[in-house]
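> Quick one: sequence and predicted model below, then my questions.
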Amino acid sequence: MQLADMQDVLIVEDSNLHRQLASEICQQLGFSSVRHAANGEEGMAMARERLPDLMLLDLEMPRMDGVQVMQQLAAEKLAPYIVLTSGKDYMLISTLELMGAGLGLQVLGGLKKPLNKNQLLDLLQRLYPQAGKNGETCPLYDPANVRQALELGQIIPYYQPKTDLKTGHIKGAEMLARWQHPECGLIAPARFIPVIEQNDWATELTLSMLEQGLSQWQEWARHGLRLPLSINLSARSLQGNSLITAVESRLQRSRVPARYITFEITETAISDSLTDAIGIAARLRLAGMGLSIDDFGTGFATFQQLTRFPFTELKIDQSLVTSIADKPHLQAITDSIIELGTRMKLCTVAEGIETQQDLDIMQQHGCQLGQGYFIARPMDASQFLPWAKQHQPGFNPTPRAVN
């Protein structure tokens, strides 16, 4: 959903003054329907009657507070986009943002009261636009459709640049799976990745992405671009011995140097099957590939994992990057993570850079690389080469043989 598609907002707020202010702001932002609820119980009843596109949810209310509302929304599988509002400190608001996300709710962020139009607009503009026409009605979650897409090569990599935060020069790219549906257009990963995970096709997807990435690397190399590529590795792939053999055989056939490939593993993935995961991680590094810990800062055991796995890169989770200018406690945590990465000689990458302010803060705190919509959205291969040309000094796109 994009901002322009949002029509109905439900303001759940017990203060008449703050409710009126929020209503005026939402009308100024173009919402055609602005509804009000004076407490959590009333808000839940209105959400059941008609699910809003957006809910502005106060945290402190009589007769069901904002925490209880989120818990009830999750229990009833009601999932509007949510912006939390409160007069409390940012640490508490941020804690409840994470709680909402953990419940599976679409929490865009939290704002201190009184509500500010520009801050709310900034949160709303961060909505990921769902690509594709009529995507909501296509049977995209059906395993047979996803299976067919894998077999027909419809799931392809898009490339999101990683750039040096000081110079803006391109330093690599993350490969992100997209489904090029023949009828519905480009399908976002949230619509098919869970199906792949549930059916144990994750390793097959990883190898497909690797093959396509290696082929694309060769093509770009003929144009003078030799760029490190990162590939996401699922928890389902961190078991057994078949993955390493399959990866090494594809690298050997492609003749792409192993140092140009990095596998990204989330902290939650490596905690699922620790012994197997350590063995696979070590073998990937022994083969010369890089290893990145993704979404760093979101798991309870994250720091312990740094002592167990031979990582080469540390990716700071978006929740510790995006819009933390007014959240000193998150800045302190992020600063500590960057310092830790630097001391351990790991490349630090900030995910989810969406504004100039995000970029400036990460640069000021010493983070090396960044990626996010402010820098560049994920692109297909045809769009990526000209973008790289503009962001790599001395890049000469003259075709030549690959050594």
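Nice, thanks for sending it over.
> going forward, measure contacts between C-alpha atoms and count neighbours the same way
Fine.
> where exactly do the helices run in the stretch 101-250 of the chain?
Taking DSSP state H, counting those that start in this stretch to define them, one finds helices in the stretch 101-250 of the chain at 117-124, 143-151, 193-198, 202-222, 242-254.
> Report all helices and strands that the first one contacts.
Translated: helix 117-124. strand 106-112 (3 or more CA pairs under 8 Å, 6 or more residues apart in numbering; DSSP states H and E).
> Would you mark the buried spots in the helix or strand harbouring residue 359?
Taking DSSP states H and E as the criterion, residue 359 maps to helix 356-364. Within helix 356-364, the residues that qualify as buried are 357-359, 361-363, counting by 16 or more other CA atoms under 10 Å.
> Ok, stretch 131-150 next?
So, applying 16+ other CA under 10 Å, buried residues of stretch 131-150: 132, 135, 140, 143, 146, 149-150.
> Check stretch 156-172 too.
Those would be 156-166, 169-172, for stretch 156-172 by 16+ other CA under 10 Å.
> swap in stretch 269-286?
For stretch 269-286, by 16+ other CA under 10 Å, it's 269-271, 274, 277-278, 280-285.
> before we move on, what SS does the closest residue in space to residue 354 that isn't next to it in sequence have?
Among residues not flanking residue 354 along the chain, residue 374 sits closest, at 4.4 Å (CA to CA, 6 or more residues apart in numbering). At residue 374 the chain is in coil, as set by DSSP: H, G, I helix; E, B strand; the rest coil.
> now do residue 82
Assigned by three-state DSSP, the conformation of residue 82 is strand.
> Next, find the distance separating it from residue 352.
Look at residue 82 and residue 352: by CA to CA, to the nearest Å, they are 19 Å apart.
> Excluding chain neighbours, give the residue nearest to residue 203 in space.
Nearest non-adjacent residue to residue 203 (CA to CA, 6+ apart): residue 237, at 5.2 Å.
> Identify the residues contacting that neighbour.
202-203, 243 (CA atoms under 8 Å, 6 or more residues apart in numbering).
> how about TSV for those residues, with neighbour count and distance to residue 66 added?
Formatted as TSV, the contacts of residue 237 follow (neighbours: other CA atoms under 10 Å; distance: CA to CA, whole Å):
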residue	neighbour count	distance to residue 66
202	21	37
203	21	40
243	17	45
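> Below is structure B, check it against A:
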Amino acid sequence: MTLNLAELSVMVVEDHEFQRVVAEQALKGLGIKNLRLANNGSDALKQLENSPVIDIVICDLDMPEMDGIQFIRHLADEGYARAVIVASALAPSLIRTVEDMAQEHGLRVLGALPKPLSRDRVRELLKLYSVRTRPSNTVSHLHFTEEDLQKALDDDQFILHYQPKVLVRSGRLVSMEALCRWPHPEIGMVSPAHFIPLMESTGLIHQLTGRLVSQTLKQLRSDLDHGRAISIGVNLSPVVLTDTALPDDIYKKTRALNINPELLTLEITESTLIENAAKALETLARLKMKGFSLSIDDFGTGYSSMQQLNRIPFSELKIDQSFVQSANTDKTRKAIIEANINLAHTLEMETVAEGVETLEEWHLLDQLHCDMAQGFLIGKPMPAEELPEWEKQWTDKLPLPLPPDKPPAK
């Protein structure tokens, strides 16, 4: 559903009167009715103390009394806003640092605006609120017990949705990522963030992993029976990497269904390799020896990135969406993506860009010779039965059109 901008509540925090008026006119011109104005961070916090949560705060950085950097911290601590846009004429490198800080505080960052504010650019960022950050209808604070999760396992309530991965050069479907979902019989769809940590701490993650791998292999077998050799990636928790019996267990399942192990990609988040390194390395080495593909997920967001590439024989490198988004207008992020792609290709690894949501991002990845992409531009995670219709609609869109002209990265 397309977001009606008039539904949004927005606050502008700006100490310069002229810039504040320009921002007010731009937002009112876009139909924003619920609009608040503040001349510094302290003033803004006073206004927000007893008011409903604001959808978006557009915040200057260099202000008297309480600057924008301090204000963003308080904004996150108090939970006063859902998303933030940084509006500043300061150096892009400083703005990037503030954006990263806001994200670390748990705020959703829609982007940055130069001054004076342009109505078109404001509209563009406000629309991202509906695409990337609009609150869902799911419950945000859920608490489950070990017994709840065990019953869900016993009742086979956990399912897989599949997100397509396509070649950037041609758009052809070549792989999918299997993502766990829990359609709770009373609550509805529950995000993995609400149950995976408890699964890991109780050890139930071993049962869940076994079942999800089995579901994935059944899907692979079905695809093969229909003449399709589409590889599927499954995420492995750091907890299961300490199970040295895991390689044999998965290999037996592939043999039973007569599936080439190369069609199953096991995705490991970079930061998960820090603990229990000896057992994790044994497990990964034996998985690779048995023919499974290994993918390093969220590359560049954890620690000792280069060390992991040196120690583990990965065949795929996934570039985190935090680098992909805004890369068209951020030369640092663009340079990081390009360096990662070149590094991966030198090491004979394929590259996958995650979180691709715009034509601009798609065409930039094509220019940088990224191999594959996944994200909402291509397709959201979906049940297996929806994949044929998605593929038909996706194929009809190809080749993707060129995006409208945009300013170069700064």
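Sure thing, it's come through. Just so it is clear, the model here is predicted, and its values are computed rather than measured.
> Mind checking the TM-score on these two?
After superposition, the two chains reach a TM-score (TM-score structural alignment, normalised by the length of structure 1) of 0.88; 390 aligned residues with a CA RMSD of 2.6 Å.
> Please verify my assumption that the residue nearest to residue 354 of structure 1 contacts residue 360.
No - using CA atoms under 8 Å, residue 374 of structure 1 is not in contact with residue 360, being 11.6 Å away.
> Alignment lookup: residue 317 of structure 2 to structure 1.
By TM-score structural alignment, residue 317 of structure 2 lines up with residue 314 in structure 1.
> Likewise for residue 108 of structure 2?
Alignment note: residue 108 of structure 2 maps to residue 106 in structure 1; criterion TM-score structural alignment.
> go on, residue 304 of structure 2?
Using TM-score structural alignment, the equivalent of residue 304 of structure 2 in structure 1 is residue 301.
> returning to that earlier point: would you mind giving the residues in structure 2 matched to the helix holding residue 359 of structure 1?
The aligned range for helix 356-364 of structure 1 is 359-367, by TM-score structural alignment.
> Mean deviation, that stretch versus structure 1?
Superposed on structure 1, stretch 359-367 of structure 2 shows a mean distance of 0.4 Å to its aligned residues (mean CA distance after the TM-score superposition for structure 1).
> again with stretch 174-182 of structure 2
Looks like 1.0 Å for stretch 174-182 of structure 2 (mean CA distance after the TM-score superposition for structure 1).
> quick one: that stretch aligns where in structure 1?
Counting by TM-score structural alignment, stretch 174-182 of structure 2 corresponds to 171-179 in structure 1.
> Check which residues of stretch 103-113 of structure 2 are buried.
107-113.
> For residue 238 of structure 1, see how far away the aligned partner of residue 276 of structure 2 in structure 1 is.
Using TM-score structural alignment, the partner of residue 276 of structure 2 in structure 1 is residue 273. Going from residue 273 of structure 1 to residue 238 of structure 1 by CA to CA gives 7 Å.
> Now do the contacts for residue 262 of structure 1.
Residue 262 of structure 1 sits in contact with 228-231, 289-292, where contact means CA under 8 Å, 6+ apart.
> do residue 384 of structure 1 as well
residue 159.
> Could you check how far the equivalent of it over in structure 2 is from residue 164 of structure 2?
Alignment note (TM-score structural alignment): residue 384 of structure 1 maps to residue 387 of structure 2. Distance of residue 387 of structure 2 to residue 164 of structure 2, given as CA to CA: 8 Å.
> Which position in structure 1 pairs with residue 91 of structure 2?
Here residue 91 of structure 2 is matched to residue 89 in structure 1, going by TM-score structural alignment.
> what about residue 30 of structure 1, neighbour count?
Neighbourhood size, residue 30 of structure 1 [other CA atoms under 10 Å]: 14.
> Longest strand in structure 2, please.
Assignment by DSSP state E gives strand 173-184 as the longest strand of structure 2.
> average offset between the helix or strand hosting residue 306 of structure 1 and structure 2?
Secondary structure from DSSP H and E places residue 306 of structure 1 in helix 302-308. Following superposition, helix 302-308 of structure 1 is found to deviate from structure 2 by 1.4 Å on average (mean CA distance after the TM-score superposition for structure 1).
> Identify each buried residue in that helix, please.
Buried residues in helix 302-308 of structure 1 (16+ other CA under 10 Å): 302, 305.
> For the stretch 301-403 of structure 1, just list every one of the strands.
313-316, 347-350, 369-370 (DSSP state E, counting those that start in this stretch).
> Which elements pack onto the last one?
Which is strand 369-370 of structure 1. strand 155-164, strand 347-350.
> go with 10 Å
The contact analysis (3 or more CA pairs under 10 Å, 6 or more residues apart in numbering; DSSP states H and E) places strand 369-370 of structure 1 against strand 155-164, strand 170-181, strand 313-316, strand 347-350, helix 356-364.
> Relative to residue 55 of structure 1, which of those is closest?
helix 356-364 (25.2 Å; CA to CA).
> centre of the chain versus the closest one, how much separation?
18 Å (CA atoms, centre = their mean, to the nearest Å).
> contacts for it?
164-166, 320-325, 331, 334-335, 338, 349-353, 366-372, 374-375 (CA atoms under 10 Å, 6 or more residues apart in numbering).
> Could you tell me the angle between that helix and strand 155-164?
Here helix 356-364 of structure 1 runs at an angle of 60 degrees relative to strand 155-164 (axes from the mean of the first three to the mean of the last three CA atoms, to 10 degrees).
> which residues does the closest residue to residue 143 of structure 1 other than its chain neighbours contact?
In space, and not counting its chain neighbours, residue 143 of structure 1 is closest to residue 195: 6.2 Å by CA to CA, 6+ apart. By CA under 10 Å, 6+ apart, the contact set of residue 195 of structure 1 is 140-147, 201-202.
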